[in-house]
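Undergrad: Sharing a model that was predicted from the sequence below.
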Amino acid sequence: MALKPADSCRLKVRVQPKASRNQVDGFEDGTLRLRVTAPPTEGQANAGVIALLAKTLGVSKSRLEIVRGHGSRDKVVLVETLTAQEVRRRIEARLRG
């Protein structure tokens, strides 16, 4: 995607693949830390990241796209239809329980 619409944001994510459970750990230095059970092979961990973020944010998986870091633990995810403030609010609300 060349342009970032006004109602979207880019989310920095650090992923721990092959974790014991799928979990959002919270923000650390502006980066969201995630754990996914999927291994980092054949895009399985990337699919796990998209599924976990979609569930956490309450959006469909089609509204999320990994735009950088497909083969890395450090990724950038484009979140369509939500501003950065709304993404942070939803994640923090989910972490509070």
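TA: Received, thanks.
Undergrad: Please make it C-alpha for all contacts and neighbour counts, starting now.
TA: OK.
Undergrad: buried sites along the helix or strand that residue 66 is a member of?
TA: Here residue 66 sits within strand 64-68, counting by DSSP states H and E. For strand 64-68, burial by neighbour count (16 or more other Cα atoms under 10 Å) applies to 64, 65, 66.
Undergrad: from those, which is closest to residue 15?
TA: Distance to residue 15 across the buried residues of strand 64-68 (Cα to Cα) is lowest for residue 66, with 12.2 Å.
Undergrad: Second structure follows, compare the two:
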Amino acid sequence: MTEEVKLEVVGTAVLLPVQAQPRSSKNQIDGIHDGRLKVCVTQIPEKGKANKALLKVIHEGLKLKRSQIELYKGEATSLKIFRITEISLDELQSQIAKSIK
């Protein structure tokens, strides 16, 4: 069985748990780790630079509009939760599966 991201629906949004990997050699979605989407960014975790880079990688990698994504929890930690709107749980799960193949 392949590991899945543990998504949670809250109201009209889906919460996406992310394991952030700052100071990486590439900006990319790097699979699933402990039920979280692992996202690597080259930025250092200072003054929100890594968080901005994470948003960009997620929105491009999952083919979402930038307006659909916001950092919900985890401003200063590597374990983050992003709030995704205007998408169903199944659609998001499908986009995640496509992004890590």
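TA: Perfect, thanks for sending it. From a predicted model like this one, the values you see are computed outputs, not experimental measurements.
Undergrad: What lies in contact with the strand holding residue 66 of the first structure?
TA: Residues from elsewhere that reach strand 64-68 of the first structure, judged by Cα atoms under 8 Å, 6 or more residues apart in numbering: 46, 50, 54, 75, 76, 77, 78, 79, 80.
Undergrad: ok, 7 Å please
TA: Applying Cα atoms under 7 Å, 6 or more residues apart in numbering, the contact partners of strand 64-68 of the first structure are 50, 75, 76, 77, 78, 79, 80.
Undergrad: Quick one: distance of that strand to the chain centre.
TA: Offset of strand 64-68 of the first structure from its chain centre (Cα atoms, centre = their mean, to the nearest Å): 9 Å.
Undergrad: so that strand corresponds to what in the second structure?
TA: With TM-score structural alignment applied, strand 64-68 of the first structure matches the range 69-73 in the second structure.
Undergrad: what ranges do the strands span in the second structure?
TA: Secondary structure of the second structure (DSSP state E): strands located at 8-10, 13-21, 28-33, 36-40, 69-73, 79-85.
Undergrad: Which one of those strands lies nearest to residue 93 of the second structure?
TA: strand 13-21 (9.8 Å).
Undergrad: I'd like to check the angle between the biggest helix by length in the second structure and strand 79-85, please.
TA: The longest helix of the second structure (DSSP state H) is helix 49-61. Angle of helix 49-61 of the second structure versus strand 79-85, following axes from the mean of the first three to the mean of the last three Cα atoms, to 10 degrees, is 40 degrees.
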